[in-house]
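Engineer: got a predicted model here, sequence first, then my questions.
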Amino acid sequence: MKSFVRVIVVVIAAFSSFYTFSQQAELKGRVTDKKTTESIPDAKVMLLSPGDSSVVTGTSSDEEGNYRISAAPGTYILKVTVLTYNDEVRTIRLPGGATELAIVLSSDAKLIDEVSVEAKAIRVEQKGDTTQYNADAFKTNPDATVEDLVTKMPGITVENGVVKAQGEQIKKVFIDGEEFFGDDAAAALKNLPAEIVSKIQIYDNESDQAKFTGISDGTEAKALNIVTKTGKNQGQFGKIYAGYGYPDLYLGGLNINIFKGKSKISIVGMTNNVNQQNFSSEDILGLSSSGSASGGQGGRGPGGRGAAENFIVGQENGISTTHSIGINYSDRWGTKTKVTGSYFFNASKNENRQLTEREYILSSQSGQLYNEDYSAVTRNYNHRMNFRFDVQLDSLNSIVIAPKLSYQGNDRTKEMFATTADKQASLLNQIANSTYGDNKGINAGTSFLWRHKFMKPKRTLSMNLSGTYNNRLGESGQESLAEYYDALAGDSSATINQFADNKTNGYITSLRVSYTEPLNDYWSSEYSYTPSYTLSNADKRTYNYDPNTGVYNTMDTLLSNVFQNKTIGNEIGTNFRFRKNKANVQIGLSYLNTLLLNNQEFPVNRNVNLVFHNLLPNVRFRYEFSKTKSIQLNYRAGTRTPSIDQLQNVIDNSNPLSLSSGNEKLKQQYNHRVFGRFNVTNVTKGSNFFVFLSGEVSSDYITNSTIIATSDTLIDGTIQLARGAQYRKPVNLDGKWNTNGYVSYGIPLSALKLNLNFNLGGGYGVTPGLINNELNRSNTRNGNAGVTIASNISPKIDFAVGYTFNYNNAVNSRQGSTNNEYFVQNLYAKFNWIVKERLVFNTNYALNAYAGLSSDFNQTIMLWNAGIGYKFLPKKQLEVRLSVFDILNNNNSIARNVTESYIEDVESRVLNRYFMLTATYNLRNFGTPAK
């Protein structure tokens, strides 16, 4: 209550400063092009402090090029900047009252000439914390996508459908600063042609509130902005394609873009049964049940985002049939409102067969070997939409409203046969298990941000209210027969025939109030308060089949539970920021009080209430040695609150050989995370050197306690484990930490017309867990190195060759010196050639070699694809192509997973050799309005 009163006092005091309005100066005018005299929208007009060049206040020109800024009377540095124009910098004196100033900008081509560097030679530049690549310095063929373009750039990769830059996952893609298809980075890059791109910018995208206050709140996410070429951002472009192949395969789709100034509409669609997929985690119900983890987000546990909310999913195992359509829209409504939004529908059917070999860690003398063979058919459909309305109410006030909604359904059938044996290969048990599940769920949420600037520079007030709601209904069934073998106690068997109803729902509400106050020319401060409330309900009821009545009418109380969790958080904090010359420092500390109220209503009524008090410091340091060299160091503490699934104390017996449950006594996880970046760019040579280092230490880490029954065992007086079966539940342990590093270097080989990119990475981590109530530490080491050579010869010849080497080693404390080393080598090559303008030939080859896995998984997999096509029509818009996928019929999918209790190798079903005849019509209609 006292904290709330303090906030109200601050708000009242802040608003009292309005009386100074009549004493303020106002600068207004219009920004125009020197050559054409046309207006220039979106020009950033800033007033800087003469002492340290820090930003005092600023705005952007509207659609007509008009701008208006209010500030205290005095002397300022005026800086005007906009893409493709020279910066305008001058010193001005603002008296009280209104001052009109017309700003005329010229093209930046002259600036490039003055420093005697040709535009084409500028491959990469560093502008503050933004790495900018010049698209013209990277040659691609005429039909290339933005994905083809960016993967030639140093530090940018696409791994298993996930786009990464400088070792971190790209979470958002923007076009000219506007969101494009929400969080689906891969969808954005695959559905835009490379020819429209002028620049690619990589940077840390901050929250709207952090951008406004200038104070980091720890929610940064790696983003990629596509700056379009002049003339290429007007018109209609895209492609429509359809193909049919042997045996009985098809592929069809479209992506159409209609750009007209600030108005951009993009439509994408796809239908195929050749495993091409495009979806995010919101399209897969129940993909992750992670809690409201904030780790590194300032510690707002209950109000923070779930770790998987915006996680982009890579290629799914198995063979998928997918039908999807989406539309993205961005525009300006009038002069004050920016609007972006997207809608996406995805329907898929996935068929998979998977073989698993798993070794459970007991000791160097004993262990268990688990083999599983399962096949599954999963059907999924999803509707999701999101919008963003950014409204500039006046020169001092703005609001951002961002609603989102998704509805999804998922059903799955699975057949499994599994065996467990000891290290002497003596069979302990086996099971034949059949399960099905049918789930439906809705997720809705919105955020409302109000931002206010006071007349005093750097004094601001902002309030961000957000809320989410989810509701999931599901039912599942299971039939199984398990057989257990014991020479002493005798063999036994157990059957299961069950049906279960499962309902979960809840909501999260959070408010963040932030007030910033300048202390002097170099120091500014922020004071924030963040209350949050989370409610989660879970109701699972399981019934056994009664053969006498033929219905499921007997409730199994061990597998049934009604549970409610309430999480109440209150965080109050302060941050101080220092900016002078080349240094930028932020130091902050917040206090977070979290109350977890866990109430089990069935099968017995009991309450578990936990209170946590945490201090969450943060430090952010950035120093620019020059415009081309900088270093950044960040440290932030955060918390992770356990999810409802982790708290709900109910048995999951979907695999009777491996039972699991929640733990209502789980505590919050507390994390310390630090990372650093060092970047050097040589504009003249076109080279870029980047280093990224990170580390994390967790206390009360949420991990698993696993009981592996060496004989028939009764757990907690209720759970019967037969010999060889396992039981797992989450617990809190200390001792979790990891560190990772990534280095990339790119340079053009101008004489050979090639781009050469190197990367080097590695990490070390320790993950604790309990096995039969004894501590096990899984120590994992990994290292990787890679080199890529990409052509820069001409748009007609495009090739790339790359090699990567991966080393992995896991040592478990319960196995002494026993090592589990494995190696993966990847070699790939691709070649595209346009012969005599119309004949097109392309091929790609990938070799994946595995060593150190179990004997059945040590394989060398060679994937070779090729195609030949011909372009028709006067402008070569139509291409007919014959393609062959997996010519050697050698495709396969292999993965190794290491946890705190076991190491496993997994082989999944994939699509093998097929032929496809495809017709593609390319639409290129730039510079003309839509008809």
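Structural biologist: Looks like it came in fine.
Engineer: going forward, measure contacts between C-alpha atoms and count neighbours the same way
Structural biologist: Noted.
Engineer: can you give me the neighbour number for Leu251?
Structural biologist: A count of nearby residues for Leu251, using other CA atoms under 10 Å, gives 21.
Engineer: before we move on, what about Phe621?
Structural biologist: Phe621, neighbours per other CA under 10 Å, totals 17.
Engineer: over to Gly441?
Structural biologist: 20.
Engineer: check the one 4 residues further on too.
Structural biologist: The burial count assigned to Gly445 is 18, neighbours taken as other CA under 10 Å.
Engineer: isn't it right next to Phe387, touching?
Structural biologist: No - here Gly445 lies out of contact with Phe387, judged by CA atoms under 8 Å, at a distance of 10.9 Å.
Engineer: now the common contact residues for the two.
Structural biologist: 403-404 (CA atoms under 8 Å, 6 or more residues apart in numbering).
Engineer: now do the helices in the stretch 201-350 of the chain.
Structural biologist: Here the stretch 201-350 of the chain has its helices, by DSSP state H, counting those that start in this stretch, at 208-213.
Engineer: what do you get for the stretch 601-750 of the chain?
Structural biologist: Assigned by DSSP H, counting those that start in this stretch, the helices in the stretch 601-750 of the chain fall at 644-647.
Engineer: show me the strands in it, by range?
Structural biologist: Along the stretch 601-750 of the chain, counting by DSSP state E, counting those that start in this stretch, strands occupy 606-626, 629-640, 658-660, 669-682, 687-699, 701-708, 713-715, 719-721, 726-733, 736-749.
Engineer: tabulate these (CSV), appending distance to Tyr902.
Structural biologist: Putting these into CSV (distance: least, CA to CA, whole Å) gives the following:
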stretch, distance to Tyr902
strand 606-626, 31
strand 629-640, 24
strand 658-660, 12
strand 669-682, 23
strand 687-699, 21
strand 701-708, 10
strand 713-715, 20
strand 719-721, 19
strand 726-733, 12
strand 736-749, 17
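Engineer: ok, second structure coming up, stack it against the first:
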Amino acid sequence: MKKILLLLFSSLICLASYGQNTGRFTMKGIVADTAGAGLPEATVMLLLPKDSSLVNFGRTAKDGSFEFKNLRRISYLLKVSYVGYLPYQQNVTPNDGDVTNVGKLDMKFLNQDLYEVVIKTARAPLSIRGDTVEYDPRAFKVPPGSTVEDLIRKLPGMQVDADGNIKAQGEEVKRVTVDGKRFFGDDPKMATKNLPAEAINKVQVFNGKTEQSKVTGVDDGKREKTVNLELKDSHKKGGFGKAVAGVGTDSRVEGKVSYNRFDDKQQFAVLGFGNNTNQSGIARNDYQDFKGSQSFNWGDDGDFGFSGGIRYFGGEGDGITISPSYGSGSPGFTKNWAGGANYNYDTKKTKVSSSYFYNSTDAITDVMSSRDNFLNNSTFKSTDKNITKAFSGNHRPSFRLEKVLDSLNTIILISNSRINNGDSDYDSFQQYFRGGDTLSNRSTIDNSSLYNSFAMSNLLLYRHKFKKKGRNFAASVGYNINNSDGSSHLNSINEFFLDPSKNSSINQQNETESKRNQFKGSLSFIEPFAKKFYWETFYNFSLRKDEVDRNVFDVKDNDLLGNDFLTRYYTNDFTYNRLGSSVRYSNKGLNISLGLAAQQFDLKGKFGKDQTSTNFSYVDRSFFKVTPNVTLNYDLKQNRYLFMEYGLSVQEPTIADLQPVVDNSNPLNIVEGNPDLIPQSNHHVFAGYNMFNPASFTNLYVNVNYSYNVDQIVYNKTIDENLITTTKPMNISGGKNYGTYVYLGFPLKKTKVSMNVNAGINFRDNPIYINNVINKTKTDAYNFGARLDITPSDFFTLYTNANWNIADTRYSINTNQNQKVINSTYGADMNIKMPKEIYFNARFNYNSYVNNQFGFDQKQPILNLSVYKIVLKNKRGEVRLTANDVFKKNLGISQSATSNYYMETRTRTLSRYFMLSFTYNMRGMSASVKRSNY
């Protein structure tokens, strides 16, 4: 295998350097206006005359000059574009010398009457205007039936990883819009994975403003990398979409259908799919829904002021379900169903964005894990074989209305909901060993659960712009609901071989109802002064009420007997007030903000056996903190940015951590709360530099970070003589984390071969108590990566990558267990176009997991192959044969070292199968462009 990889990368290097031969030439010239003055920053491109495919590109220097080196000695189409001028083009045939000088190219001023003709007929493969890069997809051909994701892979300066995450100019893309409108919320993958590439007229990449800066009206200097997909006129008339159906070996089936109908004011899209091939079609963040957590993941929270402070609407859950254990990127075996619709209505004064999405998953997760636990002067080992069968169904409606009342007033109404239900069965066989192979404990667990939850987040934003430029007032009110109820049955047999008197069996029924309501509001007033300064005063308020009723019953002879020790009823009222102010300086790209906020956090609650208890215990705690914040964002022009932030953030303890409630769902791992906890504070510093050269498409990103924890909430462990672990949260100071990251991307040959490399170093100190003795775990992590993309023609593309991750972990209480974990991955994705509209794709990943301390050495080659043919009139059909995991090596593998243990996990998952599928593409009506006669 190593020889094959070495041969592969050697071939790539040879291919990348191919063509560095004699007989090449240099082309140069000057772009000027009609008066003869040079035009700086004009976009200059070389294309092949036969199909207008892009060969090279660049931007002119300050004097308007340009130069292309090492060109093949063939004829080219030279195109020049500049804002406000008519595009220029001419055919260039090289002369006999080493340099071909095309002389001075005179650009003519653009008459507005000709503007529509120009943009329809004189388009360039790409154009660069300030920090916006605009691509013409016709110059970057992809096979018929390709998605937008396939198209983006070919665009210079953009990358798509194996999970569909997008980077543009080295930065993560936060948002993808379609004709400037939201598409199924703000999930970038919904658009890139489900829209066809042939529907796209332009791909625009730019730095968008943050939501807070849009609402307050003051530029905070922060940017969100955004991609906008502009549709073709032909796909705004009639509908377009795709239908897929496939059958395979081992009873595998899949189906998917999508339909879109867009025009200038309205967008309508529907999507549906079902399969048993582990393809969810959405991001795996639905894991939070799967376990029924109390969490919101929506933006537009309406909290004005600088970030930081107490995060007063946390994500803790009541733990009423038994969560599956996932391997490294392996979900086991799943059946997935999903469907949804997206509707947008957009006029100058009214913008409506709405969507509904449902997805359900039936999952079987079969896990084997081995864990080495370190104590002060000894170790013990535990193994776990478990299987989880679970169902989760989620309804997600969303609505957003933005209404411009007049030139000074705007309101925004947002409502997002999630309706979730599910069930799970969890079977586990756990064993604990002392001194190597001496069996100490054994547990057989059979748990099951049912749950339902409803969450809704509602927000109303109001913005008023005063007649004085820069003076703004903004207000927000929100009301959130998060309710859940569930039942779980805990059944286990626990054997203690060194002390049989500890043997026990648990047969319990838990009924839990949780209610959460939150009212929140925020105010912001911004006053400009001294021309370049802005003064913002803000206030944040939140009142959150929680009520949890947990009833635990022991099951004996089919009778339910109340368990007073585990039954709990408790209520909590969280009141949060924050008053702050910041001064911002903004001038010529330099944006500096200094802020200070005072915040008060009050927690009042009571807990007892049940609602009728006469012996309640009460919690009445108040916390006060002053939090500073300093930010610097500097636009150095020419796509260069410098940024820095220092802040102090405070996070309150969760309900589960504060309540003295015992969780015995795993009798060998007991969890209890701590009512004496205080909030944790974190000092953090982050700084970096980002540079993108649109002429060479070279981008550099560098950052450094440091954080220090005060009163950090950690989960201390006490292990008794029977190896029963009790975990209890406590406060401890001294944890810190610091490191740096560097990313560099550049073309080896423009539009043909590009490369990016990255490296990161991170040092982490994590103190924790083990049997009342402090253990300082130090981890030094080193990450290295490289990616080489080769796209020499429409007939062949190859995307390769390699990543190495090294974690050196050291323990203060048991240095004999110091270890080094090495994980590495190598990948390649190849596409070949063959005669008669036949295409071939191969994806290969080689994963390596090594830990010499524990003799762990696992190699995993994964190969997927597919061949497909385009059929039917107008290339509307596709017949595809796919072979998944040809070597039958797919297995979820993970290893980790933390606090006081090392853990290996293997998860069975879907392995080799073959699939035959048919795809039918529905396309929009053909539309001719009306041209003016000039």
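Structural biologist: Happy to help now that I have it. Bear in mind the structure is a predicted one, so any value in this text is a computation, not a measurement.
Engineer: before we move on, the earlier item: so which of the strands of the stretch 601-750 of the first structure is nearest Thr460 of the first structure?
Structural biologist: Among those, strand 606-626 comes nearest to Thr460 of the first structure, with 20.8 Å by CA to CA.
Engineer: the closest one vs the second structure, average offset?
Structural biologist: Its aligned residues in the second structure lie a mean 1.6 Å from strand 606-626 of the first structure after superposition (mean CA distance after the TM-score superposition for the first structure).
Engineer: please point out which parts of that strand sit buried.
Structural biologist: By neighbour count on 16 or more other CA atoms under 10 Å, the buried set for strand 606-626 of the first structure is 607, 610, 614, 616-624.
Engineer: now it and strand 629-640, what's the angle there?
Structural biologist: Angle of strand 606-626 of the first structure versus strand 629-640, following axes from the mean of the first three to the mean of the last three CA atoms, to 10 degrees, is 180 degrees.
Engineer: just tell me which of the strands of the stretch 601-750 of the first structure ends up closest to Lys349 of the first structure.
Structural biologist: So among those, strand 658-660 is nearest, using CA to CA, at 27.0 Å.
Engineer: in the second structure, what stretch matches that closest one?
Structural biologist: With TM-score structural alignment applied, strand 658-660 of the first structure matches the range 669-671 in the second structure.
Engineer: just stretch 514-531 of the first structure next, same as before
Structural biologist: Going by TM-score structural alignment: stretch 514-531 of the first structure matches residues 524-541.
Engineer: the match of strand 658-660 of the first structure vs the first structure, average offset?
Structural biologist: In the superposition with the first structure, the average deviation recorded for stretch 669-671 of the second structure is 1.0 Å (mean CA distance after the TM-score superposition for the first structure).
Engineer: run through who's touching that stretch.
Structural biologist: 662-664, 724-728.
Engineer: got a quick PyMOL command for the buried subset of those residues?
Structural biologist: Buried residues within the contacts of stretch 669-671 of the second structure, by 16+ other CA under 10 Å, are selected in PyMOL with:
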select buried, resi 662+663+724+725+726+727+728
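Engineer: same list (the contacts of stretch 669-671 of the second structure) but as CSV, adding distance to Lys154 of the second structure.
Structural biologist: Below are those laid out as CSV (distance: CA to CA, whole Å):
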residue, distance to Lys154 of the second structure
Val662, 55
Asp663, 52
Asn664, 53
Ile724, 55
Thr725, 53
Thr726, 53
Thr727, 50
Lys728, 51
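Engineer: which one of the contacts of stretch 669-671 of the second structure is nearest Glu511 of the second structure?
Structural biologist: Nearest to Glu511 of the second structure out of the contacts of stretch 669-671 of the second structure is Asp663 (CA to CA; 13.4 Å).
Engineer: what sits against the closest one?
Structural biologist: Asp663 of the second structure sits next to 566, 670-672 when contact means CA under 8 Å, 6+ apart.
Engineer: leaving out the residues flanking it, which one is nearest to Thr383 of the second structure?
Structural biologist: Distance criterion CA to CA, 6 or more residues apart in numbering; nearest residue to Thr383 of the second structure, sequence neighbours excluded, is Ser370 at 4.5 Å.
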